[in-house]
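> build me a model:
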Amino acid sequence: MSKVYKFLGSYLVIYICALMCFAQDVGHKIIPVPVSYKLLKHSFILDNKTAVYFNSEEDKELIRSFLGRINDATGYDLKLLKTNRNVIFFEKLNQYREDLGEEGYELEVSNKKIRISANNSRGWFYGLETLTQLIPVHTSKIKSFTINGVLITDYPRFKYRGLMLDVSRHFFSIEVLKSYINQMAKYKFNVLHLHLTDNQGWRIAVDGLPKLTEVGAWRVSRTGYWKGFLPPQPDETADYGGFYSKEQIRDLIIYSSKKFVEIIPEIDVPGHSLAFIASYPLLSCTQTPQKVLAGDPWNSSRTNVLCVGNDSVYVYLDKIFSEIATLFPSQYIHMGGDEVTRGYWEKCDKCKLLIQKEGLEGVEDLQNYFIKRVTKIVEAKGKKVIGWNENLKGGLPDNMTVMSWKSYEAGIKASNNKQFAIMTPAAFTYLDFYQGDPFLENGPFTVARLNTMYKFEPSPEDANEAFILGGQGSLWTEQVPNERKLQYMTWPRALALSERLWSSKNASGWDFFIKRVEKHLLLLDSSNVKYSTQFYEPIIFSVIEDGVQKIKITSEIEGLEIYYSFDDTSPDKFYPIYSQPLTVPKGAHHIRAISYKDGKPIGREINLPLEIVMKRR
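Reported below is the predicted structural model:
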């Protein structure tokens, strides 16, 4: 009898371990991690006989799109059929489920069917995106495959889950934007914030103001590091750039709406306006001709700030925002409003007169005056206003949504004042920051690694979460000249942001996240999306031990073997493996290091001058 019990006990242990492995396998595939998921006994066999059925005729186009994706991935020819067996069933709930809300879904995988239930088609969409992640990559030669039985209940933590793309510093075509939106939607981002205007380019056509695109959309061509660009030379033609026509924007909006991505336009004023002023110089305080620049505009001879005291400015802005409001269905328009060089206003007679007329204390009050006046213009078009946070006396208008970028502080303060805020603190969300060793990168400013972005908390402890709409990753494109670099800077760091914005606050941890990221690199490969593997690479700096300066090597993730050399040869797994801080050999001038995972090299070899390393702490 004891042998029977031992057998049953051993069988039970094996069975439980198998169940845990199946559940873990399902969990390890999904980004962002769902609110809850549990293993079911049976599995679903997906093959060429699987049917697709739905109970809402109005969403047929969405289901057909999904059908096409599955057929493309598998080589199958699945059909829309009403059946009870071997079917993927999209169920629109008759009774509204409060827990699922407007974007949530329930996904059940059993032996007879896969069922996606939701209150509306938006929930269906996110449910099928999760289902798509459960389908193996490169399945076109497989006759059938198994999807483990699971019950997933899922809904987002925040309703604003965005990425911002700067199309002013470098112009990106509508086709590139569509590709970007497509990839965003796979990870449940629902907002694309387009930074349409800045010092380096005006990117949208406005009827009655032709010079915005005839002049403002073009600059001289430059290649290289942003801060080293020469200004336009007298004999150069401004032929680099581009703009979007109204027809193109309408087409993009239709495309994005099918992916449930809202496009929020930004017209950045009163600063960051050199392209605007180059088009219409009379709108600046100096009223002198300007040229759209390729690089950094911070020069006293370059007027990039609108004249607050010139009434014509508001006439132009009223026209611009009228067209923007008509063209974009989003409830929001972003008006920028940050980083204003007020020195122009101090010397301007019109601005001085406005200060006197309105009883203002000085030029800082002029910025408040401008923001409030433009906010009223935008609201008159039936839109809500978003602005970058600025340290202004009295803060931003109460009816403006604050986009907190310098840190968390402005968003926390706004939320506690019952003012809506969107979090994009630069240190945790700026995708233009370099993501690997700074010596090897040309990214501006500082570093924001993958593990840093995973620490992003959209609603910090001191904030009033009821007024935190969500957050976004922001990609400024000074050093992003083409689509491949655009992808490289976004992925996989945007995976971290998607999880922080969708999933429950404590739903996962870094180790669990990185295991799923590694699986999703295959999905990115299958979509021909370029991504960074710098999270694998050695991080090299110096430490002081017992009064001696030594070299320490770490990495973002655990479980890597790191091999190194000081003799200017490329290390591999036959070289010394790093285990403790290193003493620098006499005569050495470089250190090289490379990471290995499962016996194979991964990421780049890092080759650094020791004089650089010794300055790091």
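
> going by C-alpha atoms from here, please, whenever you check contacts or count neighbours.
Will do.

> so how far is residue 183 from residue 59?
In this view, residue 59 and residue 183 are 21 Å apart by CA to CA, to the nearest Å.

> now do residue 11
Residue 11 is 44 Å from residue 183, by CA to CA.

> higher neighbour count, the two?
Just comparing residue 11 and residue 183: by other CA atoms under 10 Å the higher neighbour count belongs to residue 183, 18 against 12.

> so residue 517: helix, strand or coil?
helix (DSSP: H, G, I helix; E, B strand; the rest coil).

> how near is it to residue 104?
The gap separating residue 517 from residue 104 is 23 Å, by CA to CA.

> what's the answer for residue 7, then?
The gap separating residue 7 from residue 104 is 44 Å, by CA to CA.

> same drill for those two, tell me which one is more crowded.
residue 104 (26 against 12).

> ok, and the closest non-adjacent residue to the more buried one?
Distance criterion CA to CA, 6 or more residues apart in numbering; nearest residue to residue 104, sequence neighbours excluded, is residue 155 at 3.9 Å.

> OK, contacts around the spatially closest residue to residue 441 that is not a sequence neighbour?
Nearest residue to residue 441, sequence neighbours excluded (CA to CA, 6+ apart): residue 434, at 6.3 Å. By CA atoms under 8 Å, 6 or more residues apart in numbering, the contact list for residue 434 reads 441, 442, 443, 444, 446, 447, 448, 449.

> next, the structure of the following sequence, for comparison with the previous one:
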Amino acid sequence: MRKQSKCGGFVLASWLMVAMAGGSLVQVAYAAPEVKAPAARGVLERYASGAQLRLRWELVRNVFTPESPGGGTQARFILSNVGQQPLPARGWSLYFNVMDGVSTGPLEGKLVLEQVAGNLFRIRPAPGFAGVPAGQTLNIAYNHPDLVIKLAKAPAGPYLVYDDAPDVGQAIADYQLLPVTRPEQLDKGSSGAKPVVIVQDIYRRNANADWLPAAALPPVFPTPQHLETGGGKLKLAALPSISAPAALKTEAAFARSLFAAGLPASSAGAAALRLSVGTVPGSTSPEAYTLTIKAGSGIDIVGNSAAGVAYGLQSLRDLLPLPGSDAAGIELPELTITDAPRFEYRGFQLDVGRNFHTKQTVFKLLDLMARYKLNKFHFHLTEDEGWRLEIAGLPELTTIGAVRGHSAEPGVRLQPAYGSGPNPADASGTGYYTRAEYIEILRYAAARHIEVIPEIEMPGHARAAVKAMESRYHRMKAAGKSDAAKYLLNDFADKSVYKSPQLYNDHVINPGLESSFTFIDHVIAQVVAMHKEAGAPLHTIHVGGDELPSGAWEQSPASRAVMQKKKLESTAELWDYFYDRVDAILRKHGLYASGWEEMAARATKVRGEHKLIPNPRFTQRGFSAYVWNNTEGAEDFAYRLANAGYDIVLAPVTKMYMDMAYNANPEEPGVNWGDYVELDTVYDFIPLDYLKNANLPLVGKDALTDYGKRRIRGLEATLFTETVRTTERMDYLVMPRLLAMAERSWAPDPAWATETDAAKAAALHRTAWSGFVNTLSQRVLPRLDLERTGVDYRIAPPGLVVDNGKVLVNHVLPGIAMRYTSDGSEPNTTSKPVDGPISDKGQIKVAAFGRNGRPGVVSRIDNP
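This next block holds a predicted model:
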């Protein structure tokens, strides 16, 4: 889509290039800036513009040396001047973002590669560079210090800037990533990195499930605690007569919407649908409900609270025929469901700092959460790359901290990140929620019984706030304001040397400044006020705590002064001081502290080896720690924290991070720093005993104590958005994996998870997994399609093998419609259906299709 805005004296038009699920590229034309300064305009008339350059990126080969056994990657840009003007010998820079960084320094051909800041880099000519005449091509070879396994780690958002027009960033619209298919490109050496997944691998993995008839599937998702069926049917020829107290008016309106499309208005003698808050036998959970359907008396839903009633209605929705069914009226089976969630915390985290997502997208996610009985929306509102919430009294947080784009001068806006490019009107680089919009989101969530938990990142991951408050300081100081430093977050005399995983060295809130705590108090007070105005609950604010880089604060005079005054021996104790202060601020506002696991951890050494231990300073404070790190060496850390007394939300990166790619194939969207997460990876998670099936030696690993089990609050699926610039990409990464998380957080452990006999556990697992994927393919996902929810969930590639001259086909979702071609064309809704082994010869291409005809990822295999 194309958007224009006036900015800095010239017109900027956004260029968006989105790598789609199948590896194709969607491109939208970029309008060159209208430059009003005569000198700058002359530069653009004499020399090639961004619109006259064609850029390709190629992974040349992976390289392994004794000094770097983990490997690195040789890559190159292929820059073609397709215009009529030259790219000159000097006076220009080619900017781009790279998530994991590149090797900087001189390049062949008299070029220099430099880091600007964070993940923003540039290439510029050195003395002796010859320029690129019209019609010529330049190869720019450079190196990545680590293996580039995913195309998501390739350079993104390239743009051109001339020295004589330093404020004009010209997006290079014609930019593509070349395929990664050659052996030297896919070589993993002895790095231990996982190989690519081929269609035969997919076939073998899919073979772990069986097709089941619809009658064998549970009728409600997630799986309820107790379900008893009767022998009769309740027949509905008209909209039921709905009765509910005033306190359930929202639920009554939702009930009417469930039937409105398929039935005429209520008439005399219509079946009754009664909603009430009462007592659910055997359950103290406020979210428990009973759903009773009887042929003679209608439908009754009783909840321990309004939330329970709402979940009962979601279960009732599952029992309705799929939209488009031919039968006149509706028949519902007689049954009784008594249900309650396993965990009180069933969450989803959305990061809108790295890439912004609109209020409408948030509404769509909240609807999806409500549908599958999730109840906590962890709203990751601030990051190094963006502050996304309007805060009264601090306009720079959004006028600067919410805006990304090119600028020659510091303090104007944040730099481009994650491919957002030079244009400050870019829809994912720039954006924030106004106070009114945030309140609207809170009310929308509350109506769906979802608690919004805002996250304000600190002390790291705070570059947007740091730079915004630095700009405020300079503005107010220039105006002669005496309180210019009131909200300043960084010590200008700080000489500390550090680098974050995102390559920043200027992004940390300084605990030595009293102004840092004045800022935090002001922000928290404003957030509390917005929740109060919305009438939405606020019990905690997530205050970050992750990935503070080693070396931060060490050479800050302000921090050193506080350490001396408070008799603190190390920056680890300064960390405790910081969160002591933050905790006091939260308590003043009636809140408790939530944060990432590092907030509850203390780094130490055992026999010379680095080890994280529970921080004894905060075990009795009521902190809620969200534990993401279950990687090598920390697999049991969540359990150790729970055993020590911390309340724990399980959000393990190898199981619950929705931004992780499904597999190791370069073109498969997502990142891979933690692991690859397939649908069954999420499904196989055993929350209270996840070491059982982790294929790990358990010596030295802690299991949960009975006390520790009581500290596990629940689960959270997490989406960080480095690679997520569109709602389509969000849907692809989140769904259907979120469904497996919903099952794990709501339903009790399945029998296979507690069975001690390995053979019996395997048989039980196959039965349960088959039930789960068939429920998705025959009930859950078709309903999303047919109800026109706009959820473009990932339709996985089919598995293929050649056997005795025929192609055998299967899918992770048994029974999903699949079609194929053998003439070189891509499968579509008119292609031949897969109804058994394929005898055609040649290259066989197969795709699965949703109920609305949307195709999934294509698989191909040669059948000679």
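
> TM-score for these two?
Scored against TM-score structural alignment, normalised by the length of the first structure, the superposed chains reach a TM-score of 0.79; 547 aligned residues with a CA RMSD of 3.9 Å.

> neighbours of the nearest residue to residue 7 of the second structure once chain neighbours are set aside, just the number please.
Among residues not flanking residue 7 of the second structure along the chain, residue 424 sits closest, at 7.9 Å (CA to CA, 6+ apart). If you count neighbours by other CA under 10 Å, residue 424 of the second structure ends up with 28.

> need the contact list for residue 424 of the second structure.
By CA under 8 Å, 6+ apart, the contact set of residue 424 of the second structure is 7, 12, 403, 404, 405, 406, 430.

> cool, residue 288 of the first structure as well?
Neighbouring residues of residue 288 of the first structure by CA under 8 Å, 6+ apart: 281, 282.

> wait, what's in contact with the aligned residue in the second structure for residue 120 of the first structure?
Counting by TM-score structural alignment, residue 120 of the first structure lines up with residue 305 in the second structure. Listed by CA under 8 Å, 6+ apart, the contact partners of residue 305 of the second structure are 277, 278, 286, 287, 288.

> try residue 381 of the second structure
Applying CA under 8 Å, 6+ apart to residue 381 of the second structure gives the contacts 351, 352, 353, 387, 388, 389, 454, 455, 456, 457.

> neighbour count, secondary structure and distance to residue 727 of the second structure added to those, as a markdown table?
Formatted as a markdown table, the contacts of residue 381 of the second structure follow (neighbours: other CA atoms under 10 Å; DSSP: H, G, I helix; E, B strand; the rest coil; distance: CA to CA, whole Å):
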| residue | neighbour count | secondary structure | distance to residue 727 of the second structure |
| --- | --- | --- | --- |
| 351 | 22 | strand | 13 |
| 352 | 29 | coil | 12 |
| 353 | 31 | coil | 15 |
| 387 | 34 | strand | 20 |
| 388 | 30 | coil | 17 |
| 389 | 24 | strand | 20 |
| 454 | 22 | strand | 21 |
| 455 | 21 | strand | 21 |
| 456 | 27 | coil | 23 |
| 457 | 27 | coil | 24 |
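
> nearest spatial neighbour of the aligned partner of residue 269 of the first structure in the second structure, chain-adjacent residues omitted?
Aligned counterpart of residue 269 of the first structure in the second structure: residue 458 (TM-score structural alignment). The shortest distance from residue 458 of the second structure to any residue other than its chain neighbours is 5.2 Å, reached at residue 544 (CA to CA, 6+ apart).

> same question for residue 562 of the second structure.
residue 512 (5.6 Å).

> repeat that for residue 679 of the second structure.
Spatial nearest neighbour of residue 679 of the second structure, excluding adjacent residues (CA to CA, 6+ apart): residue 737 at 5.2 Å.
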